[in-house]
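[1] heads up, no residue letters with this:
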């Protein structure tokens, strides 16, 4: 690859002038700018993104803020690993760096200090909740016009941009799948209501029931924390109302897998006695026994899209008032149903 010195020699200017032109720093004569750009184009010179960031007083980093949960290996969970893979792909393609940062769940976090100290140029927030302390911290970024996106969490504040999946539709499809097979009394194992996606999944489940004129029964609603252990522990509560249940829909695969394990240990066959459907289409879903019916969520695509949109908003065109700079940016990606054996009868499978 050509060097900056070669560009300077061809254009007949100093290396410092080449740097100022390519970084768009300071006043430059139009003729000089044209010479430098023509020389760079002719030599195929590509500006080093990190050096460019320092020249502009920027860090060159996109910050990703995650919740710190002791004894939980976030990077081993399908949810976080897929989103981070998508983010990493987009950031690498843009030649920028990725800085991982942790916050305490449910507590206020000073996002603005990350910008003030030039540690990051923009921010992506994962695993956020609607707890007042967390929402205040995120709203502060919106009020200060900082470049950021929240992934898979939405707020009523229209100034908070987010990329998320259509969890209402996904959960609706899961419940409808069970209803279409003649099941009417369907249990629902959900996550914490502090996550907007939990509330959306509950809405999708209730929508499917309403379509069939089936009343919502709170006794068939169970709560976990999206971990496999919480699914296993939910089996005890589900067994107490087993005589009322035809099937169970779960809000993620980890809870569904834990639930199936707990049911099996109690001698309840799945799907023979109790069909179960998960949510996420994680790597493990196809390999458990029985293979898990589930809803595919485009986590990788969500992460990639959020990072791409964020970096577009860092561009000079967006800062000059392009359409991408408008507030209230929300992107919802579709979900889809994946049918395997855990929700089917022996005849169907």
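    Nice, thanks for sending it over. Everything numeric in this text was worked out from a predicted model, so none of it was measured. Numbers count the residues shown, from 1 in each chain.

[2] Please make it C-alpha for all contacts and neighbour counts, starting now.
    Fine.

[3] From residue 153, how far off is residue 162?
    7 Å (C-alpha to C-alpha, to the nearest Å).

[4] Which residue is the nearest non-sequential neighbour of residue 114?
    Computed as C-alpha to C-alpha, 6 or more residues apart in numbering, the closest residue to residue 114 that is not its neighbour in sequence is residue 120, at 6.0 Å.

[5] Then that neighbour would be within a strand, right?
    No. Assessed with DSSP: H, G, I helix; E, B strand; the rest coil, residue 120 is coil; it does not lie in a strand.

[6] My read is that it contacts residue 60, right?
    Yes. Under the criterion of C-alpha atoms under 8 Å, residue 120 makes contact with residue 60 at 7.0 Å.

[7] shared neighbours, those two?
    Listed as contacting both residue 120 and residue 60 by C-alpha atoms under 8 Å, 6 or more residues apart in numbering is no residue at all.

[8] where along the chain do the helices fall?
    4-11, 15-23, 30-43, 49-55, 78-93, 111-116, 132-143, 167-180, 196-211, 228-240, 253-265, 299-313, 316-319 (DSSP state H).

[9] who wins for proximity to residue 278 among those?
    Taking C-alpha to C-alpha, helix 253-265 is the member of those nearest to residue 278, at 4.6 Å.

[10] give the contact list for the residue most central in space within the chain.
    What sits nearest the mean C-alpha location of the chain, by C-alpha atoms, centre = their mean, is residue 151, with 4.0 Å. The neighbours of residue 151, taking C-alpha under 8 Å, 6+ apart as the test, are 124, 125, 126, 127, 162, 163, 164, 302, 303, 306.

[11] Mind doing that once more with 7 Å?
    Contact analysis of residue 151 by C-alpha atoms under 7 Å, 6 or more residues apart in numbering lists 125, 126, 162, 163, 164.

[12] take a look at this one as well, against the first:
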């Protein structure tokens, strides 16, 4: 339960426990009880022992420190399990998690990843009840009844949490990108390029990203004097496979559109591949724009125009907001909803020759 050093000259283990006891002004037995978390100890005594231990490099176990501070030292990241999807290869999740890890490590916390089945009702509160985490970051949330109930429970119980990448109207800490602006940027680029018959390949409406991107896109078309043709709106599931599958439908309607906006790069790349196999090339026969600015968007043929989303920064901001709340360092009177800026990236897929 504590760290010792081995004195090779005497051939026996020497403990710093006695030094800690002398510095803290307590007995060695008290030091042992504090470190092991056994027996009733006054809060002031616990603090003195831990401060002395830190000064002397005497490191208590995580369990003992948790007992004293009433904290686990863990930040939970709640993720959905998506069948047949390699979650950590998805640019969206990998970048956000990298940002979270960067911020959490700097603050001396550890990450605890917890997965749930995508079709199961979430139970975020159990991680708090079992003292596994001091706060949690929620990724992959959807706008449905079970999600709303789980988040409301966390909020009512006062557990620290922050939702990343999903917008809710309730007063929760949230960090996301400004996807309405992102959709608007896509429409503006295509309108400036002379495109007026634009198909939309969107994600499920249960994700606020899908709704916000569509709203910004359609609003900018309308302000530019172009009516969006809802018959040219198609729904995928943000996977490359779903974009590829929709290529057949769009090919059958190839004379009805001159551009396609796919709501993420994975669907755009799948669509690009499927249409290319049928003889239609992005950047020559139609303009194509994706969304996310993933690594893969730079290596497609042709390179994919897209919207840059600061996923890494989203992870950093969310983790910092959560940890500030745990430490009581937030200046705001209540929860905050942060929206980070997006920007358009022009590449060859939307530059019609």
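    Alright, I've got the coordinates. These figures come from a predicted structure and were not determined experimentally.

[13] so which of the contacts of residue 151 of the first structure hold up in the second structure?
    On the basis of both residues aligned by TM-score structural alignment, their matches' C-alpha atoms under 7 Å, what survives of the contacts of residue 151 of the first structure in the second structure is 125, 126, 162, 163, 164.

[14] Between which two of these is the distance greatest?
    Longest span within these, C-alpha to C-alpha: 125 and 164, 11.9 Å.

[15] which of these two has more neighbours?
    residue 164 (25 against 21; other C-alpha atoms under 10 Å).

[16] Counterpart of the residue nearest to residue 114 of the first structure over in the second structure?
    Matched across to the second structure, residue 120 of the first structure falls on residue 133, judged by TM-score structural alignment.

[17] Verify the stated contact: that match with residue 75.
    Yes. Residue 133 of the second structure lies in contact with residue 75 (C-alpha atoms under 7 Å); the separation is 5.4 Å.

[18] Residue 308 of the first structure matches what in the second structure?
    By TM-score structural alignment, residue 308 of the first structure lines up with residue 320.

[19] Repeat that for residue 237 of the first structure.
    If you follow residue 237 of the first structure across to the second structure using TM-score structural alignment, you land on residue 249.

[20] residues in contact with that match?
    For residue 249 of the second structure, the contact set (C-alpha under 7 Å, 6+ apart) is empty.

[21] next one: residue 260 of the first structure
    residue 270.

[22] Map it across to the second structure for me.
    Counting by TM-score structural alignment, the partner of residue 260 of the first structure is residue 272.

[23] Around residue 69 of the second structure, count how many other residues there are.
    13.

[24] What's the separation between the alignment partner in the first structure of it and residue 25 of the first structure?
    Counting by TM-score structural alignment, residue 69 of the second structure lines up with residue 56 in the first structure. Distance, residue 56 of the first structure to residue 25 of the first structure, using C-alpha to C-alpha: 7 Å.

[25] what sits against residue 172 of the first structure?
    204, 205, 207, 208.

[26] and if we set it to 6 Å?
    Listed by C-alpha atoms under 6 Å, 6 or more residues apart in numbering, the contact set of residue 172 of the first structure reads 204, 205, 208.

[27] what sits against the second one?
    When contacts are counted by C-alpha under 6 Å, 6+ apart, residue 205 of the first structure touches 171, 172, 175.

[28] what do you get for the last one?
    The neighbours of residue 208 of the first structure, taking C-alpha under 6 Å, 6+ apart as the test, are 172, 176.

[29] Relative to residue 38 of the first structure, how far out is the spatially closest residue to residue 57 of the first structure that is not a sequence neighbour?
    Leaving aside its sequence neighbours, residue 57 of the first structure sits nearest to residue 118 (C-alpha to C-alpha, 6+ apart; 7.9 Å). Noted for residue 118 of the first structure: a distance of 32 Å to residue 38 of the first structure, by C-alpha to C-alpha.

[30] Also residue 102 of the first structure?
    On the measure of C-alpha to C-alpha, residue 102 of the first structure and residue 38 of the first structure end up 44 Å apart.

[31] What's the match for residue 290 of the second structure in the first structure?
    Counting by TM-score structural alignment, the partner of residue 290 of the second structure is residue 278.

[32] Quick check, its match in contact with residue 294.
    Yes. Checked against C-alpha atoms under 6 Å, the pair residue 278 of the first structure and residue 294 is within contact range at 4.3 Å.

[33] Give me the more crowded residue out of those two.
    residue 294 (32 against 28).

[34] what do we get in the second structure for that one?
    Under the alignment (TM-score structural alignment), residue 294 of the first structure maps onto residue 306 of the second structure.

[35] does its match really touch residue 295, like I thought?
    No. Applying C-alpha under 6 Å, one finds residue 306 of the second structure not in contact with residue 295, separated by 11.1 Å.

[36] Spatially nearest residue to residue 245 of the first structure (excluding sequence neighbours)?
    residue 185 (5.2 Å).

[37] Aligned against the second structure, show me the partner of the one you found.
    Per TM-score structural alignment, residue 185 of the first structure is aligned with residue 197.

[38] Next, count neighbours for that match.
    18.

[39] surely it meets residue 257?
    Yes. With contact defined as C-alpha under 6 Å, residue 197 of the second structure counts as touching residue 257 (4.7 Å).

[40] Between these two, which contacts overlap?
    By C-alpha under 6 Å, 6+ apart, no residue touches both residue 197 of the second structure and residue 257.

[41] and residue 247 of the first structure, how many neighbours?
    23.

[42] ugh, typo on my part, it should be residue 194 of the first structure
    So residue 194 of the first structure, with other C-alpha under 10 Å, has 15 neighbours.

[43] how close does the corresponding residue of the second structure for it get to residue 173 of the second structure?
    Under the alignment (TM-score structural alignment), residue 194 of the first structure pairs with residue 206 of the second structure. For residue 206 of the second structure, the distance to residue 173 of the second structure (C-alpha to C-alpha) stands at 19 Å.
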